[in-house]
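S.K.: Okay, predicted coordinates and the sequence, questions at the end:
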Amino acid sequence: MEINDALETFIKQEIIEEKLDNLSHDEDLLSTGLIDSMGIMRIVRFIEKRFNMEIPFEDMTFDNFMTINNMSNYILKNSLKS
């Protein structure tokens, strides 16, 4: 899926400092400590630019940003509203 791949590439290249060959799209990025609050803010900016959407503050929840699949589902759900 294109959205998942774009998110995975961004996270691996721009957020996670350690080399990871494989990043599961279901991995809990927050609980594992792979991404912190600053990382989430960078991902939000990436999503807004890459997918031409605005993410309201109230949508910046753990549920929406816990995994790559959750982020992808959020993007798909909100792109359908436009």
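M.R.: Nice, thanks for sending it over.

S.K.: For the rest of this, base every contact and every neighbour count on C-alpha atoms.
M.R.: Noted.

S.K.: State the three-state secondary structure for residue 74.
M.R.: helix (DSSP: H, G, I helix; E, B strand; the rest coil).

S.K.: neighbours of it, just the number please.
M.R.: 16 (other C-alpha atoms under 10 Å).

S.K.: thinking it is in contact with residue 63, fair?
M.R.: No. With contacts counted by C-alpha atoms under 8 Å, residue 74 stays clear of residue 63, the gap being 9.4 Å.

S.K.: Helix, strand or coil: sort out the residue nearest the centre of the chain for me.
M.R.: Using C-alpha atoms, centre = their mean, the residue of the chain that lies closest to the mean C-alpha position is residue 71, 4.7 Å off. Three-state assignment for residue 71 (three-state DSSP): helix.

S.K.: Below is structure B, check it against A:
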Amino acid sequence: MLETELEDYIKRELLQDGSIEIIPHDLDLIGTGILNSLKIMELITYLENVQQVQFMESEISFENFNSISSITQLLNRR
């Protein structure tokens, strides 16, 4: 999955208020409040369905879902 696809999904589905036009790929999504535990679970469900991956429990961490770049790196390691 490309970083831009992930950015588009986050803006479209998780930030439905349109408050952010561009999300820097290294932005701390958790620290800024863009992602919380519920939104991370929504994102995981989306990624598992679209990317046809199954995340191991050990992979589901704030560190791996902290930024668009870290999520993309996680997917690329699979």
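M.R.: It's in. These numbers were taken from a predicted model, which means no experiment stands behind them.

S.K.: Any chance you could compute the TM-score here?
M.R.: Here the TM-score for the pair of chains, by TM-score structural alignment, normalised by the length of structure 2, is 0.91; 77 aligned residues with a C-alpha RMSD of 1.1 Å.

S.K.: still on that earlier bit, mind checking how far the residue nearest to the centre of structure 1 is from residue 6 of structure 1?
M.R.: Counting by C-alpha to C-alpha, to the nearest Å, the gap from residue 71 of structure 1 to residue 6 of structure 1 is 11 Å.

S.K.: any common contacting residues for those two?
M.R.: Counting by C-alpha atoms under 8 Å, 6 or more residues apart in numbering, residue 71 of structure 1 and residue 6 have no contacts in common.

S.K.: Just give me the mean distance for the longest helix seen in structure 2 relative to structure 1.
M.R.: Counting residues, the longest helix found in structure 2 (DSSP state H) is helix 37-50. Taken over the aligned residues, the distance from helix 37-50 of structure 2 to structure 1 averages 0.7 Å (mean C-alpha distance after the TM-score superposition for structure 1).

S.K.: In structure 1, what stretch matches that helix?
M.R.: Aligned using TM-score structural alignment, helix 37-50 of structure 2 spans residues 37-50 in structure 1.

S.K.: Which positions in the matching stretch come out as buried?
M.R.: Residues of stretch 37-50 of structure 1 classed as buried by neighbour count (16 or more other C-alpha atoms under 10 Å): 39-40, 42-44, 46-47.

S.K.: Stretch 68-75 of structure 2 now?
M.R.: Using 16+ other C-alpha under 10 Å as the test for burial, stretch 68-75 of structure 2 gives 68-72, 75.
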